[in-house]
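> Only the shape, not the letters, is given here:
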């Protein structure tokens, strides 16, 4: 009788411990693995960047990764003089300039502009429109593609003279992609002081895209 009782107790103990051993078994977690996504971006040196605005001016046709794409000429029409000073508005109502920067090192840039004297076409004895001032208004920086995530360039008003003035510029890591300076909201003006004489006057505007931020806009 004692032997049977002892065996029954042993079996009972095994029956109690076996489920506990199964519950405590550890689960092995797989080791994380990594893969890569890659892409290579290049600039086609034969591609130009046409002006994207709906305004005045003309495309330059420049090609590559750093280009001045669109500039504008200004016409102030034919005006009657009366011996007094006058301020004329350009006939161009939507002038704009456009710059593209696709360089790998986005070091910043500035668009400089200057002007010669207004004078007549007489090469031997031209008349000069002394004191005339052409003013380009502060425009609005707008990306050609509205998904552009780059920081905006900065615009400024410039009274043109014989020295370069910064109209449009970007600091380092800004102004990447194609950007327009839309000078739509305020007229481009030509101030002519009193004392001007009749004649057909013209001046040459120079636009220079420089590989450096201005730090002054």
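All right, it came through fine. This one's a predicted model, so the numbers in the text were calculated from it and none came from an experiment.
> Please make it C-alpha for all contacts and neighbour counts, starting now.
Will do.
> just the helices in the protein please.
Secondary structure of the chain (DSSP state H): helices located at 2-23.
> And the residue nearest to residue 106 when sequence neighbours are not counted, how far from residue 164?
Spatial nearest neighbour of residue 106, excluding adjacent residues (Cα to Cα, 6 or more residues apart in numbering): residue 173 at 5.0 Å. Residue 173 is 23 Å from residue 164, where distance means Cα to Cα, to the nearest Å.
> Kindly report the same for residue 83.
In this view, residue 83 and residue 164 are 31 Å apart by Cα to Cα.
> which of the two has more neighbours?
residue 164 (16 against 11; other Cα atoms under 10 Å).
> Confirm for me that that one is in contact with residue 114.
Yes. Between residue 164 and residue 114 there is a contact under Cα atoms under 8 Å: 4.9 Å.
> that older thread, OK, contacts around the residue nearest to residue 106?
Counting by Cα atoms under 8 Å, 6 or more residues apart in numbering, residue 173 touches 106, 107, 108, 150, 151.
> Identify, from those, the entry nearest to residue 35.
Residue 35 has its nearest neighbour among those in residue 150, at 28.5 Å by Cα to Cα.
> next up, a second structure to put side by side with the first:
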């Protein structure tokens, strides 16, 4: 064992000695190489909807929303696009003599916007809702509230400034601000998700006044989503 220890010490000393010689070596020549990449705007690029619960997860549920199974997305192409908007379902209910707030059936409805312009001018998403109607029958006084939305990036590594979201109350036909991306913000894909319990989502509620519904009648309203190429 003593002989082995002696040999190891000798090797270590030799290595130290050679190392000192290498540290004194001088650089005799240098040259710089270049690396390049060029980008253009995402003109014509169609961004599919992502998983609203985990946007980074490549496994997107099919359907994305069980309460809205026939909605694959808008199919709009870039560079600035609305990629997906949930159709809100409220189901069937018996008429009562009270004012009632009906909760959305959708568990995680969302709206998705993608900005591939590459200039960062910002953008704004607004929406306006028509009256709930069935032919010439109107569900008078009905209002739709969407609150407690959560803004998510399509990729968690997105370093762009996130857009801000707003709670919405559709109580007339005026346009309401939904998301707003300031100058140099909102690049890439962004969502506002209204999370809740399946079949009873408190984040989205339709308020119906007593005395307005008619039996055996399905009322429909449409929301028009407007994406502008500048912030508000």
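Done, it's in. This structure is a prediction, so every number in the text was calculated from the model and none was measured.
> coming back round to it: which one in structure 2 is aligned with the residue nearest to residue 106 of structure 1?
If you follow residue 173 of structure 1 across to structure 2 using TM-score structural alignment, you land on residue 184.
> what does stretch 7-22 of structure 1 correspond to over in structure 2?
Under TM-score structural alignment, stretch 7-22 of structure 1 corresponds to no residues of structure 2.
> actually stretch 86-93 of structure 1, sorry about that
Under TM-score structural alignment, the counterpart of stretch 86-93 of structure 1 in structure 2 spans residues 100-107.
> ok now the matching stretch, how far from the chain's centre?
21 Å (Cα atoms, centre = their mean, to the nearest Å).
> that older thread, of the contacts of residue 173 of structure 1, which stay in contact in structure 2?
Among the contacts of residue 173 of structure 1, the ones still in contact in structure 2 (both residues aligned by TM-score structural alignment, their matches' Cα atoms under 8 Å) are 106, 107, 108, 150, 151.
> Generate a ChimeraX selection restricted to the buried entries among those residues.
To isolate the buried members of those in ChimeraX, using 16 or more other Cα atoms under 10 Å:
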select :106,107,108
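> residues touching residue 214 of structure 1, list them.
Here residue 214 of structure 1 is in contact with 109, 110, 166, 169, 170, 171 (Cα under 8 Å, 6+ apart).
> can you pull the contacts of residue 132 of structure 2?
138, 139, 140, 142, 219, 220, 221, 222 are the contacts of residue 132 of structure 2 under Cα under 8 Å, 6+ apart.
> If we use 10 Å, what do you get?
138, 139, 140, 141, 142, 143, 218, 219, 220, 221, 222 (Cα atoms under 10 Å, 6 or more residues apart in numbering).
> Give me the neighbour count for the counterpart of the third one in structure 1.
Think residue 140 of structure 2. Under the alignment (TM-score structural alignment), residue 140 of structure 2 pairs with residue 130 in structure 1. With neighbours defined by other Cα under 10 Å, the count for residue 130 of structure 1 comes to 14.
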